[in-house]
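Undergrad: quick check, what structure comes out for this input:
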Amino acid sequence: MKQLLRTLLFVILITPAGWVMAHSDHGMINDETAVQITHKTVQQMTFKDFGYPVGKLDASWKSVTPDDIEVVEVGDGFYVLRITQSGTKQSLSMKIAFTGQVLEVSEVVAK
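TA: Just a heads-up that it's a prediction; the model follows:
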């Protein structure tokens, strides 16, 4: 039973939803916090598929830093951030609610 509780706690703490819960009772996030959440989520997505269209990211995404993330839109209740992997120039788009919840993660297709 102890092991089950430890495992459950670990899963809650490492998932984006678990990480977001830490923000939900603090009101709206700001740009800097949105970048931090995005960075943490990208790192987590290198070892687990969270059900977003991009799936599990390959290990090369571990090299992404907060400097590789920019806020590209502030909408009605959400931020849209672009994450660009410097080595390959691949990009992802992440939509995060003002509460800190990750809403969408998708691949940005170069034009």
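Undergrad: hey, let's count contacts and neighbours off CA atoms from now on
TA: Will do.
Undergrad: can you map out the strands along the protein?
TA: Here the chain has its strands, by DSSP state E, at 69-74, 78-84, 91-97, 102-108.
Undergrad: I'd like those strands as JSON lines, with distance to His23 and mean neighbour count appended.
TA: Formatted as JSON lines, these follow (distance: least, Cα to Cα, whole Å; neighbours: other Cα atoms under 10 Å):
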{"stretch": "strand 69-74", "distance to His23": "18", "mean neighbour count": "16"}
{"stretch": "strand 78-84", "distance to His23": "14", "mean neighbour count": "22"}
{"stretch": "strand 91-97", "distance to His23": "11", "mean neighbour count": "21"}
{"stretch": "strand 102-108", "distance to His23": "12", "mean neighbour count": "17"}
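Undergrad: would you do the same for the sequence below? I want to compare the two.
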Amino acid sequence: MKKLSIIICAALVSLSSQAFAHGDGHSVMEADAAVKLAQTSAKMLSFKDHGMSVGKIDDSWSQVAKSEFVLSEQAKDGFIIKGYNAKIGQTLYFTIDKSGQVKTVEESKKFNKSHGHAH
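TA: Okay, the predicted model is just below:
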């Protein structure tokens, strides 16, 4: 079991450069890819604080299915993806720009205040 955890952690770390790095400017992210990136980001944040306002999130986020991540808003400059963790009753919002950079990850209470309207 420990070996499996190490393999999963290593895979997530290798994805971290894509999930939290600035895009190269050559490609434009699509909504489906943004949803998948939000799920990957949640898994990464369940292992380590990556400097987002939510910090390190509950370990149960690593088990949340892709179907629990949905496109909440799409604008010309990016996406807002809503993720819901039924196990702990927590909703997170992932703001992802068109280049594939995760800009913010916020809890629903804080997100509604900073974003200006409720989702």
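Undergrad: now do Arg47 of the first structure against Thr15 of the first structure, distance only.
TA: For the record, residue 47 of the first structure is Phe, not Arg. For Phe47 of the first structure, the distance to Thr15 of the first structure (Cα to Cα, to the nearest Å) stands at 11 Å.
Undergrad: those two: which is more packed in?
TA: More crowded of Phe47 of the first structure and Thr15, by other Cα atoms under 10 Å: Thr15, with 16 against 13.
Undergrad: excluding its backbone neighbours, what's nearest the more buried one?
TA: Spatially, and ignoring its direct neighbours in sequence, Thr15 of the first structure is nearest to Gln44 (7.4 Å; Cα to Cα, 6 or more residues apart in numbering).
Undergrad: how far does whichever helix or strand Ser114 of the second structure is part of sit from the chain's center?
TA: Taking DSSP states H and E as the criterion, Ser114 of the second structure maps to helix 108-115. Helix 108-115 of the second structure has its C-alpha centroid displaced from the chain centroid by 16 Å (Cα atoms, centre = their mean, to the nearest Å).
Undergrad: and the longest helix for the first structure?
TA: The residue-count maximum for a helix in the first structure (DSSP state H) belongs to helix 31-45.
Undergrad: show me the contacts for Gly78 of the second structure.
TA: Contacts for Gly78 of the second structure (Cα atoms under 8 Å, 6 or more residues apart in numbering) come out as Thr95, Ile96, Asp97, Lys98.
Undergrad: test my guess that the second one contacts Thr104.
TA: Yes. Under the criterion of Cα atoms under 8 Å, Ile96 of the second structure lies in contact with Thr104, with a separation of 7.3 Å.
Undergrad: so what touches the helix holding Ser114 of the second structure?
TA: Residues outside helix 108-115 of the second structure that contact it (Cα under 8 Å, 6+ apart): Gln90, Thr91, Leu92, Tyr93, Ala118, His119.
Undergrad: Ser27 of the second structure: which of these is nearest?
TA: In terms of Cα to Cα, no member of the contacts of helix 108-115 of the second structure lies closer to Ser27 of the second structure than Tyr93, at 23.0 Å.
Undergrad: all set now, cheers.
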